[in-house]
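Engineer: Below are the sequence and a predicted model for it; my questions follow.
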Amino acid sequence: MLALARTQARARDIAASLTEDLRRSEDSLRKSAAALRSFTRDFDAFLDQTSDFVYFKDADSRIRFCSKTLADITGHRHWREMVGKHDRELFPPDTAKIYEEEEAPVIAEGRPLLNKVDPYYDKDGRTGYVETNKWPLFDDDKTVVGIFGISRDITERNRAETALLEEKKFTEDTLNALPGVFYMFDATGRFVRWNHQFSKVTGYSDAELAIMQGSDFFTGDDQRRVGEAMQLVFSEGQADVEADFQTKDGQKLPYHFQGQRSSIGGQAYLLGVGIDITERKQAEAQLQLAASVFTHAREGITITDRDANILDVNAAFTDITGYSREEVLGKNPRILNSGKQDKAFYATMWHDLQTKDHWYGEVWNRHKDGGVFAEMLTISAVRDERGEIQNYIALFSDITMVKEHQAQLEYIAHYDALTGLPNRLLLGDRLRQAMSQAPRRGQSVAVAFLDLDGFKAVNDTHGHEVGDQLLATLAKRMTQALRDGDTLARLGGDEFVAVLVDLPDIEASVPVLTRLLEAAALPFHAGDIVLNVSASLGVTFYPQDEEADADQLLRQADQAMYQAKLAGKNRYHLFDAVHDEEVRGHHESLERIKHALGER
């Protein structure tokens, strides 16, 4: 190795000396053949030992002599075998063309070629690279007569540099592909490196970032906390922090930063990445809002799994049902079943949940104490990204008081406040229902219009309070006189109507009518006072020979009632359809006469 080093050093000295001599003594070289032969012998030794590719070419770019290394890669045993050959005879056409094109200006213009990287192919076809320097050789007339070239094999160096460049590009591409910002600080907080995303997010140019500090992107308490985190990275090796990342235009973005200490060339650096957590913060806010709603909602909330096993309930659930959260976890909501809904009801509910993903309606459930309550219930199905149901969420409110109020309103709308009997509205519904059923059943319906006899005198003499007590008592007595299925309604004042259903014939109504008269005539005690009233009843029947509606039946019964009063009261009178037709015919004749007289 020492000998080789000495040889190489000597070769370099000789090459340098030769170059200098060539420059200074071109004329001497032509005149001193003996000296040239002596020099050639020494130079041959150099050519055999140098690791570089050394060569002389004439003005036609043909080899005059070269180093052994060049002979070896072209497959020649000795460089003398290459004398007179052109690059086109030694190298592949593409390579030879490169050499020819780069040597043309050297020969034509006398301009040296320096530090040019060229490819080459050895005898086995392997590719290599050389760093080439070519100088023109001049004669005494300053005419270029040849080329002196030295090419150094830089294949391994080139591969290392290429690998380094590729690694650098890979690193750059990797950093730029990161979903967040990448940054590198030195111990003073000065920026050393960053990725494209950092520039894009902050809005600063590379030139601006190069003179900025890491703390420049934060304000207030965030600046302090980030500074502490950076110090912690250099002292402990790593740290992370969440802070608002301020951009060039003043916008603040929530970011999570994580830093790692790294030592490069004996100097400590901070390598870090930052991830935009805006969506996470929004999701957290939504979750907090949802949790707050879940906790503080006045409506009961139930969350179940796909099999309807309870996963969670809120406080309102406990307030409404009486069951604590611990008592219902893992249970099925059917523990609240009151039995008021049948299987068909729940089958429809589950069908809607499976096909429409929701169900809404009223349900009666049972409280822990056994009481039944009404709730307005909404159930929604929650599906995953594959469309499979994962959970059910039920939202319900106690509407028992609302239902009770509705029932009160319903009662007020259909019942008399004083007697509790059906009023005119409910009477109409029941009468029409009885009329529709009578033909199908082959039965008759009786409509009895009842007016009390002597009631006005009671009111005038003893006052309305006593009169009201009398009406309420008579209502109870007359109701007891009816059969199951019959209806007694109060129209107002002392007027009542009884609807008797399922009568096989007219005579079947007589016992009921008689009991009504008897009930109305019973004495009534108001303190020390004993009062007696009676009733006059007018009765009509359905069906009739002519079509009649409910209003017509009431008018017929009313007419018959007046006939009962005229006949002496405390009795009933059956409506005479034939007589009514004669009266109506007589009335119509009178109307025609009046009309005829009016036209004269």
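Structural biologist: Alright, I've got the coordinates. Numbers count the residues shown, from 1 in each chain.
Engineer: only C-alpha atoms for contact and neighbour calcs from this point on.
Structural biologist: Fine.
Engineer: helices and strands around whichever strand or helix holds residue 129, which ones?
Structural biologist: Using DSSP states H and E, residue 129 falls within strand 127-138. Contacts defined by 3 or more C-alpha pairs under 8 Å, 6 or more residues apart in numbering; DSSP states H and E place strand 127-138 against helix 93-109, strand 113-121, strand 144-153, helix 155-177.
Engineer: TSV please, covering these and showing mean neighbour count and distance to residue 230.
Structural biologist: Formatted as TSV, the helices and strands packed on strand 127-138 follow (neighbours: other C-alpha atoms under 10 Å; distance: least, C-alpha to C-alpha, whole Å):
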stretch	mean neighbour count	distance to residue 230
helix 93-109	15	55
strand 113-121	16	46
strand 144-153	20	47
helix 155-177	13	20
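Engineer: adding another structure so you can compare the two:
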Amino acid sequence: MKRWLNSLLVRIGLIVALGSIISIFSLGIYVAVEQGELATQSAYQEAYLITSGLATAVASDVIVKNYAGIEQTVTQFTAYPNLNGLYVVNDREHVIVQVKRNLTNGAWLVAHGGLMASPHFDQFNSILEANHIISWAPISADLSSLGWVRSELSLDQVIETQLHIFKQTAIFTLFTVMLFTLWLVLVLRRPVLQIRRATRFAHALPENYGQVLEHMSSTTELQQLVSALNSASKKLYHQDKELKMFNALIEHTDDPIYILDVDNDFKIIFVNEAACRHFGLTYAALLTKHARDLIIETDPKTLRRLWEQLKNDHHLTFTSQHRISGDQVVAVEISANYINYDHRKLVIGYFRDISERLRTEQALHKESEKNLAFLRNSSDGVHILDVDGNVIEASDSFCKMLGYTRDEVVGMNVAQWDAKFNREELQFLVKKQFEQQHLNLFETRHRCKDGRTIDVEISGLALELEGNLVLFNSSRDISERKWADQQLRIAAIAFESQEGIVVTDANINILRVNSSFTKITGYEEHEVVGCSPNILRSDRQEETFYESMWKSIKDNGSWQGEIWNRRKCGEIYLEYLTITVVKDQHDKIANYVGTFVDITSRKESVDKIERLAFYDSLTELPNRLLLQDRLKLALAASHRSGKLGALMFIDMDNFKNLNDTLGHDMGDLLLQQVAQRLVSCVREGDTVARLGGDEFVVMLEDLYDQAPEAAAFVETIGHKIQVKLNQNYQLSIHEYRSTPSIGVTLFKGHEQSTDELLKQADIAMYQAKTSGRNTLRFFDPKMQADINARVALEKELRLAIHE
């Protein structure tokens, strides 16, 4: 069993299978949970819209006890697919109407009567109970509680969706793992056999190098492994020859090479033939020497500093002097590397005779003061190199760029500050510059003394100075330019965002747009560049809108808000636009940048929801909520202007008889025709609303300063309404006649509340009914006092009966 588990094929199969199971199942769980949460949130929102909307819609019918109207309104809300039950209960806990879905066939069952306990709160609330969202919303009017609405919304569909996703995920995971495991077994069988053969071949290499392993698998990695083993076999075969060749190269190279034993006081343990020639000593004689015997250095501090630097950096290049045969002294450049090899601390390096280079440097120092001053005061980092890449002279700006003093820079090799190329690449570049007879231009990076690296642009030209070739190079710091290029690339990526973007100049001419602009407006970039953004103008807004917008941009430097624009195809759409001012270094406007998103669909959804909440679904007139909002605004306007307004409460006489004889559908047709006739009788700025049942309210604004003139105008409108509503109604095949009873109250400023005004108009309407119907009455304060007395008496009687 253990040997079976140690198999590469089995382990890869188990890892892939386990990873697939975890990944796919985790993804399935995540998708199911996310879908469930989204569906549950949507269900709660749907419960709120249904319950609150129904409570608002039936409020007026509850007041007048129009049970048929309540039932009809409740039935309209049964179209929601997840709804299982709706209940309308009055303030005495009696169920007025209840509709429940038959879970077997999906039919709705309508019932009346029964009791239902009050939920004991006065605002909307929802709870989760047995896979259902139970919601309550109070029915209120005139600050009084009339009862409440209860809804039951099923979450079975959410649960079924989650279970379906879980099942599909499990099946898909099992099927995928089985197929993938089978595929792995088939695919990896031959590669595993090849690996085992390769392992046996590798174990036999020390004794059988030079042999070739045959390819079995077409897998790229295994082919590379077999090729590598075959290559290693060939390398071992040629190892002895290559080692001998390497030793021969060391012996015959022109550069003197040395190895020092650090623990043995820097004793020489190896030199090549070039080193023997350099010092004029035999190999055996040099092996008896130490480094201090050959280097002329009188300052012990300098020697300690060089050694400490070599230990820290493991590489060091410096100049010194050698004493050679006959006590001759020559200048040398020494390159040393500090390594640990076979538990021994060694210094390995090479050195070169730089006497000729020093003479070149001396010749350069004898140049004219003018040329030297020009060199040292150049704004670019000018430096002169010999054929080996060593600095002969450098400008002050170059020294400042790298952070070194002039004494430190002179004599340095280009490899000591270049951070992009290695030593071999630099040697090739220097050689290439000397071979070419024209100006060379390339980019690289310089390493400063403090460790920083900077981007530079090098311009170089090979020149002859006193018979010797030198390289005249100039380094220019381009770090800021590189950073600016990077910022431009980042800005280009950000420019292609999901939002539409348009950039104009200071004269508001379009300079550039992004792809999202084209997707939203339909205009290609070449069609709008050079044009004014007015090409999108829809003329939906007044000129004052644009004046206010540009005033905000001028004062605040930006503006944001909704605006109607026109696409290329002529379609009007709504967008949310942000305009920002871009200023230059002189604080003057250089550009305007506009970003926008299309919010047409979102706006239409909001308008639809508002219409359901504030308009009567039968007549499309404002409902009680919207009427109260407009009445508050009318009271404020009346307070400012000092002019009176009026409320006309209209009730159709004997409307119940129509419902009882011809049916509620004929009653609905009558109400729709009454609404149309009322709208035709008033001015455009006046409001016609339906409170519920057969009750309508007409609000007239901006009448006259004095009550008599206002009352006369209202009476004229009232008679006009009477004439219109007294005309025959064609209800399908039936011709019907109905009359209105109209109650009127005047208002001015905030003398009465909205509820008081509606109550006064209602009282006046009932006075019209008691006067024989089909008449108009103005509100009389004495009638209000009588009604208040009667209400108080009824309240006292109820309390007495209760006690």
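Structural biologist: All right, it came through fine. As the structure is a computational prediction, the values presented were derived from the model and not from experiment.
Engineer: And the TM-score between these chains?
Structural biologist: Between these two chains, after superposing, the TM-score reads 0.57 (TM-score structural alignment, normalised by the length of the first structure); 425 aligned residues with a C-alpha RMSD of 4.6 Å.
Engineer: related to what we said a few turns ago, between the helices and strands packed on strand 127-138 of the first structure, which one is nearest to residue 247 of the first structure?
Structural biologist: helix 155-177 (18.6 Å; C-alpha to C-alpha).
Engineer: Now do the strand holding residue 129 of the first structure: which range of the second structure does it align onto?
Structural biologist: Aligned using TM-score structural alignment, strand 127-138 of the first structure spans no residues in the second structure.
Engineer: where along the stretch 401-550 of the first structure do the helices fall?
Structural biologist: Secondary structure of the stretch 401-550 of the first structure by DSSP state H, counting those that start in this stretch: the helices cover 424-441, 455-462, 464-481, 510-521, 550-566.
Engineer: Just give me how far the third one sits from the chain centre.
Structural biologist: This points to helix 464-481 of the first structure. 66 Å (C-alpha atoms, centre = their mean, to the nearest Å).
Engineer: Could you list the buried residues of that helix?
Structural biologist: 466-475, 477-479, 481 (16 or more other C-alpha atoms under 10 Å).
Engineer: just the shortest one next, same as before
Structural biologist: Applying a neighbour-count criterion of 16+ other C-alpha under 10 Å, one finds 455, 458 buried in helix 455-462 of the first structure.
Engineer: superposed on the second structure, where does it end up, distance-wise?
Structural biologist: Once fitted to the second structure, helix 455-462 of the first structure is off its aligned match by 8.7 Å on average (mean C-alpha distance after the TM-score superposition for the first structure).
Engineer: so residue 727 of the second structure makes contact with residue 721?
Structural biologist: No - Residue 727 of the second structure is beyond contact range of residue 721, at 10.2 Å (criterion: C-alpha atoms under 8 Å).
Engineer: what range in the second structure matches stretch 73-92 of the first structure?
Structural biologist: Using TM-score structural alignment, stretch 73-92 of the first structure finds no match anywhere in the second structure.
Engineer: if we can go back for a sec, contacts for the strand holding residue 129 of the first structure, please.
Structural biologist: 22, 26, 103, 106-107, 110-122, 144-155, 158 (C-alpha atoms under 8 Å, 6 or more residues apart in numbering).
Engineer: one step back: name the member of the buried residues of helix 464-481 of the first structure with the shortest distance to residue 362 of the first structure.
Structural biologist: Among the buried residues of helix 464-481 of the first structure, and counting by C-alpha to C-alpha, the member closest to residue 362 of the first structure is residue 479, at 34.8 Å.
Engineer: could the helices of the stretch 401-550 of the first structure go into JSON lines alongside distance to residue 399 of the first structure?
Structural biologist: Putting the helices of the stretch 401-550 of the first structure into JSON lines (distance: least, C-alpha to C-alpha, whole Å) gives the following:
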{"stretch": "helix 424-441", "distance to residue 399 of the first structure": "26"}
{"stretch": "helix 455-462", "distance to residue 399 of the first structure": "43"}
{"stretch": "helix 464-481", "distance to residue 399 of the first structure": "33"}
{"stretch": "helix 510-521", "distance to residue 399 of the first structure": "42"}
{"stretch": "helix 550-566", "distance to residue 399 of the first structure": "37"}
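Engineer: Determine which of these approaches residue 181 of the first structure most closely.
Structural biologist: Of all these, helix 424-441 comes closest under C-alpha to C-alpha, at 77.6 Å.
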